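Enquirer: Okay, structure incoming, though there's no sequence with it:
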């Protein structure tokens, strides 16, 4: 299975999981008198739409390069990530607003059984985060890694809800609002996670230099190609799940143009063989 197909299948997993959990949290929140669970359901609902966006983005990004997009369509990925961040900010704002309103409104203590529901949700969402994040790193998909953080933020909101409901149940009368304060705290965690997702996506759009490990690997591979004396400049920019390379390589100065050209192609082929995640590989030959 290639990286694109792996990322797309993982997104289907996120959509199915978020849909089921949104229903479970919503019903448990309504019948269990817990706004923290209802807030959790709101976030899971926005997660469904953000996962659908990720899926559409991944399908578009997997299109091959064409005349109008010689470097492929991968730049759609960080743009989709920005939209995922917008969903996170929106859900955090809604949760914070509703929490403040509920804090000012008297209501009943949540039901004790909601803690069992939350415990199962926390376990599932943390496992989902680890699975989707692993797939995102394996495929090199920034939008899939952003989707993974949705699972982690969901787990965090569920933890705060668990603490809030526990406090309300132990404290009894006068502590009914602990559940709502927990939801308000969860909204702050969600906003912080939104920033963690936004920052690397911005770096990808701006072609930020963050690929030192890959550059070292490229130089090591180049040093083993017959005819390459040394390497100089090496620039890497990420587009979707592909890395486009500009590399300056030194060869002996007395070689003919054709010999230098052949060495450059050998280096190009070796890099693509060793690093299948590479896209365009431009080799600039210089005399040693």
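Expert: Sure thing, it's come through. Predicted, not measured: the structure shown is a model, and the values here were computed from it. Residues are numbered from 1 along each chain as shown.

Enquirer: okay, CA-based contacts and neighbour counts for the rest of this
Expert: Will do.

Enquirer: mind listing the strands for this protein?
Expert: 230-239, 242-251, 278-287 (DSSP state E).

Enquirer: Next, the buried residues of the first one.
Expert: I take that to be strand 230-239. Residues 230, 231, 234, 235, 236, 237, 238, 239 are the ones in strand 230-239 that count as buried (16 or more other CA atoms under 10 Å).

Enquirer: take a look at this one as well, against the first:
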């Protein structure tokens, strides 16, 4: 619940900054007559929509288990991440289509200075927002928020392309303005596809990261009474992990003694690895 509050607060801050930045870039695009800046502004508008999705995703995925969802709601987060990926892909395709039409029709403008200034401001603001959001995302282990952070980074990179395109157009190469818009669209689509694939991994029974598996093996093997680890299976569940571990113990132990060892393994793994949502321990007498 604390992670959800932290993520929501960070998202509300980025939404506020994005709204101001989006309005500024929209005005700069129309006043400066720049298709590249218009593409950049639409990208920022998509940022606002995806950050709203982050807030909804964090709120839903942090809900406690209930009778309808006895294993919790963590898998709702990658579902929202998939929706955000679709928004990115659609946004990129729309921007690319408009830029391509400008190139085909020869509708080339001389962009104003305000468009260049807006691009420069966007580069610095969006890069700052990336580092701020990615720090929070890593802390609370949120794939949806990480997607949003890279959305900020993509906006910063697209603003660099926008800046160079507008600068080149102002120097006489007007064709660079719509070309910059087209490049921005490809970048957005690429990031959208990458995070769509990442969200798919979060929804299937994908094994945990190697470092988590090593931690589980180290903790279990050092519990008194454990002879060795017979089998270990892990699966991701949203931003959490389920672990099934089978340990070998002395066959001459009583049932209570064996249960005590299993309880120790279970407790130490769940208490010391924050990513673990549940650990199931099975005994195999030797």
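Expert: Looks like it came in fine. All figures in this text were calculated on a predicted structure; none of them were measured in a lab.

Enquirer: CSV for the strands of structure 1, including distance to residue 146 of structure 1?
Expert: What follows is the strands of structure 1, written out as CSV (distance: least, CA to CA, whole Å):
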stretch, distance to residue 146 of structure 1
strand 230-239, 15
strand 242-251, 17
strand 278-287, 22
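
Enquirer: quick one, which of the ones you listed is nearest to residue 220 of structure 1?
Expert: strand 230-239 (9.4 Å; CA to CA).

Enquirer: Can you check which part of structure 2 the closest one sits on?
Expert: Using TM-score structural alignment, strand 230-239 of structure 1 corresponds to residues 228-237 of structure 2.

Enquirer: Please tell me how far the matching stretch is from the chain's geometric centre.
Expert: Relative to its parent chain, stretch 228-237 of structure 2 has a centroid offset of 26 Å by CA atoms, centre = their mean, to the nearest Å.

Enquirer: how far apart are it and its match in structure 1?
Expert: Taken over the aligned residues, the distance from stretch 228-237 of structure 2 to structure 1 averages 2.1 Å (mean CA distance after the TM-score superposition for structure 1).

Enquirer: Is it possible to get CSV of the buried residues of strand 230-239 of structure 1 that adds distance to residue 80 of structure 1?
Expert: Listed next are these as CSV, based on distance: CA to CA, whole Å:
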residue, distance to residue 80 of structure 1
230, 39
231, 35
234, 28
235, 25
236, 21
237, 18
238, 15
239, 13
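
Enquirer: residue boundaries of the helices in the stretch 1-150 of structure 2?
Expert: Along the stretch 1-150 of structure 2, the segments classed as helices by DSSP state H, counting those that start in this stretch run 2-32, 35-61, 76-105, 113-140, 143-170.

Enquirer: Looking at those, which is nearest to residue 194 of structure 2?
Expert: Closest among these, using CA to CA: helix 76-105, at 8.3 Å.

Enquirer: For the closest one, list every residue counted as buried.
Expert: 76-82, 84-96, 98-100, 102-103.

Enquirer: What angle do helix 35-61 and it make with each other?
Expert: 170 degrees (axes from the mean of the first three to the mean of the last three CA atoms, to 10 degrees).

Enquirer: Quick check: which helices or strands does helix 76-105 of structure 2 pack against?
Expert: When contacts are defined as 3 or more CA pairs under 8 Å, 6 or more residues apart in numbering; DSSP states H and E, helix 76-105 of structure 2 packs onto helix 35-61, helix 143-170, helix 176-203.

Enquirer: between those, which gets nearest to residue 119 of structure 2?
Expert: Here helix 143-170 is closest among those (CA to CA), at 5.2 Å.

Enquirer: Mean deviation, the closest one versus structure 1?
Expert: Counting by mean CA distance after the TM-score superposition for structure 1, helix 143-170 of structure 2 comes out at 1.0 Å.

Enquirer: got a list of what the aligned partner of residue 259 of structure 2 in structure 1 touches?
Expert: Alignment note (TM-score structural alignment): residue 259 of structure 2 maps to residue 261 of structure 1. Contacts for residue 261 of structure 1 (CA atoms under 8 Å, 6 or more residues apart in numbering) come out as residue 285.

Enquirer: one more time with 10 Å, if that's ok
Expert: 255, 267, 283, 284, 285 (CA atoms under 10 Å, 6 or more residues apart in numbering).

Enquirer: go on, residue 160 of structure 2?
Expert: So residue 160 of structure 2 contacts 119, 120, 122, 123, 124, 154, 166, 180, 184 (CA under 10 Å, 6+ apart).

Enquirer: which one of the residues you listed is nearest residue 19 of structure 2?
Expert: residue 122 (12.1 Å).

Enquirer: number of nearby residues for that closest one?
Expert: Number of residues near residue 122 of structure 2 (other CA atoms under 10 Å) recorded here: 28.

Enquirer: And residue 254 of structure 2, by the same measure?
Expert: 10.

Enquirer: distance of it from residue 260 of structure 2?
Expert: 10 Å (CA to CA, to the nearest Å).
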